[in-house]
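[1] predicted model follows, preceded by the sequence.
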Amino acid sequence: MLFAVLLPTAAALHAAPQAVPDTLAQRLLACASCHARVDARGDPVNDSYFPRIGGKPAGYLYNQLLNFREGRRQYPLMTYLVDHLPDPYLREIAGHFAAQPPAAHAAESPTVAPQVLERGRQLVMNGDAARKVPACVACHGQRLTGVEPAIPGLLGLPRDYVNAQFGAWRNKARRAHAPDCMAEITARLSLEDVNAVSSWLAAQPTPGDPRPAAAIARPLPLACGSAPEQP
């Protein structure tokens, strides 16, 4: 009896397949399986190592898609997905996600000592002049939500993801257009500093308006090929 219940009806077998709209939004739904997926309660999943990309500056997203396609970033799945996509289509993808509202993200509970968090706060807000490390806010904006058109926000990112990206720069698995400012900064930071910065950033709540800033003071503290000075 149970077997009969599970069998499809004749009507179901002959029903016309449901048409799937051929739209950019439909094609990019698969990206949400890593970058924006939530469970039935609305809680994020796959949220330890995969960043949310909704609301990031379009120029930044486009640059990262190029970096994956051209081998400056090493992650086989992303390289496979974008390997044969032309520049105009990558720009469309970047624009699609940039137009989405940035997602709120709960702050992580700190798991490090208070002095480690304080070191992270100092580096983020003030930098370290002795090591020629600029403050994160000097490039990523005073609210750390990024800057148009090509500088990403740093809040709402998992601590493990931030650590992984610093490691990728250190190991040259992640590169950017020269001059690669983040590679230079990472080389000047100790592993303890990286842990302090990632821990402090992850412990900060996302601001009520997490959109990227329209502009910041120029020139930047380091020449940066991914965010060149505007003519």
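    Great, that's in hand.

[2] every contact and neighbour count from this point should use C-alpha atoms.
    Fine.

[3] what count of nearby residues applies to Ala213?
    19 (other CA atoms under 10 Å).

[4] below is an additional structure, to be compared with the one above:
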Amino acid sequence: MRRLQAWLRPLLAGGLLAMAVASAYAQVASAPDFAARAHDPDGMATRTLACTTCHGVQGRSTPGGYFPRLAGKPVGYLYNQLLNIRDGRRSYPTMSYLLENLTDEYLLAMAEHFASLKVPYPEPVPPQEPASLLERGRKLVFEGDTARSLPACVQCHGKAMTGVNPFVPGLLGLPRDYLNSQLGAWQSGRRHAQQPDCMAAVARLMSAEDVSAVSAWLSAQVVPGDGAPAARAEQPMPIRCGGVAR
């Protein structure tokens, strides 16, 4: 059985890639700026078609789905996540198959491509949760919980929560399902980052109710301006993060 699985794996991966590219090509070909291609002189938009099958045309995603937005995210953050998935710190088999043979240099070029895209954010899905839960989420985002040494989200992700260049991602414009799943993955140890893994430490301080409240509040917010990350951090980070160069 193991030998059969080993033989089938590249075929399955190739099939997934072929289906992804075919579907994504149809999506990108219908985008208004596809013909001009002025934003893509090196052809990276074509070479990343498989990514857009899940992450949306130009990596813009949608507010009600699962997959996160890639467009306009800090380049260092995108690069770190591609490394983490390729090297096994993050577990997502479909992406692992697509990335496993790509070099560091190619992953950086992919990250630079998506980071350079400036496309509008969709309107958020209206919240269905009670006002008390949303208020709890808002307080945790802006104030944290000093009694539990739980830092506020804005202390690392920027006061506008659109991230900080080049390594810290924004929290707005992400689907609630994605926020829940990633916080849960850090809590359970299924997701890892470079050591010290600051988000794993933060997530393990959060209760299930905290996660629900924070994800509900964040996913219901309109992204300010064009959603661009801040150029620099306004204050020192409250906890050491291995994925952030100092």
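    Sure, I can see it. Quick caveat: nothing in here was measured; it's all calculated off a predicted structure.

[5] quick one: TM-score?
    Here the TM-score for the pair of chains, by TM-score structural alignment, normalised by the length of the first structure, is 0.84; 205 aligned residues with a CA RMSD of 1.9 Å.

[6] where along the second structure do the helices fall?
    Remark: helices assigned in the second structure by DSSP state H are 2-29, 44-47, 49-55, 75-86, 93-99, 104-115, 131-143, 154-157, 176-188, 198-203, 208-219.

[7] give me the most central residue, the second structure.
    The centroid of the second structure falls nearest to Pro68 when counting by CA atoms, centre = their mean (4.8 Å).

[8] one step back: indicate which one of the helices of the second structure is closest to Gly64 of the second structure.
    Gly64 of the second structure lies closest, by CA to CA, to one member of these: helix 176-188, at 7.6 Å.

[9] now that closest one on the first structure. Mean distance?
    Mean deviation of helix 176-188 of the second structure relative to the first structure after superposition (mean CA distance after the TM-score superposition for the first structure): 0.6 Å.

[10] okay, that helix sits on what stretch of the first structure?
    Residue correspondence for helix 176-188 of the second structure in the first structure, counting by TM-score structural alignment: residues 159-171.

[11] please list the residues outside that stretch that contact it.
    Stretch 159-171 of the first structure is contacted from outside by 48-51, 174-175, 182-183, 186-187, 194-195, 198-199, 201-202, using CA atoms under 8 Å, 6 or more residues apart in numbering.

[12] ok, now stretch 3-21 of the second structure?
    Outside stretch 3-21 of the second structure, the residues within contact range by CA under 8 Å, 6+ apart are 49-51, 53, 94, 97-98.

[13] which of the residues you listed sits closest to Gly225 of the second structure?
    For the contacts of stretch 3-21 of the second structure, the nearest to Gly225 of the second structure is Cys51 (25.5 Å; CA to CA).

[14] what's the closest one aligned with over in the first structure?
    So Cys51 of the second structure corresponds to Cys31, using TM-score structural alignment.

[15] burial of that match, as a residue count?
    For Cys31 of the first structure, the neighbour count with other CA under 10 Å is 12.

[16] separation between it and Leu117 of the first structure?
    33 Å (CA to CA, to the nearest Å).

[17] if you rank the contacts of stretch 159-171 of the first structure by neighbours, which is first?
    Ser199 (28 neighbours).

[18] who wins for most neighbours among the contacts of stretch 3-21 of the second structure?
    Leu49 (25 neighbours).

[19] relative to Ala10 of the first structure, which of the contacts of stretch 159-171 of the first structure is nearest.
    Looking across the contacts of stretch 159-171 of the first structure and measuring by CA to CA, the closest to Ala10 of the first structure is Phe50, at 43.3 Å.

[20] wait, what's in contact with the aligned residue in the second structure for that closest one?
    Counting by TM-score structural alignment, Phe50 of the first structure corresponds to Phe67 in the second structure. Phe67 of the second structure makes contact with 54-55, 61, 175, 178, according to CA under 8 Å, 6+ apart.

[21] starting at the chain centroid, how far to the match of helix 176-188 of the second structure?
    Here stretch 159-171 of the first structure is found 12 Å from its chain centre; the criterion is CA atoms, centre = their mean, to the nearest Å.

[22] repeat for stretch 118-130 of the first structure
    Its chain's C-alpha centre and that of stretch 118-130 of the first structure lie 22 Å apart, by CA atoms, centre = their mean.

[23] re the thing from before, I'd like the helices of the second structure laid out as a markdown table, including distance to Asn165 of the second structure.
    Shown next, in a markdown table, are the helices of the second structure (distance: least, CA to CA, whole Å):
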| stretch | distance to Asn165 of the second structure |
| --- | --- |
| helix 2-29 | 27 |
| helix 44-47 | 22 |
| helix 49-55 | 21 |
| helix 75-86 | 8 |
| helix 93-99 | 24 |
| helix 104-115 | 10 |
| helix 131-143 | 19 |
| helix 154-157 | 10 |
| helix 176-188 | 20 |
| helix 198-203 | 17 |
| helix 208-219 | 20 |
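
[24] nearest to Ala228 of the second structure, out of those?
    Closest among the helices of the second structure, using CA to CA: helix 104-115, at 9.8 Å.

[25] now that closest one: which residue numbers in the first structure?
    Mapped onto the first structure with TM-score structural alignment as the criterion, helix 104-115 of the second structure occupies residues 87-98.

[26] what's next to that stretch, contact-wise?
    Contacts to stretch 87-98 of the first structure, defined as CA under 8 Å, 6+ apart, come from residues 24-25, 28, 53-59, 61-62, 65-66.

[27] can you pick the most crowded of those?
    Lys56 (29 neighbours).

[28] how close does the corresponding residue of the second structure for Gln64 of the first structure sit to Val168 of the second structure?
    Alignment note (TM-score structural alignment): Gln64 of the first structure maps to Gln81 of the second structure. In this view, Gln81 of the second structure and Val168 of the second structure are 11 Å apart by CA to CA.
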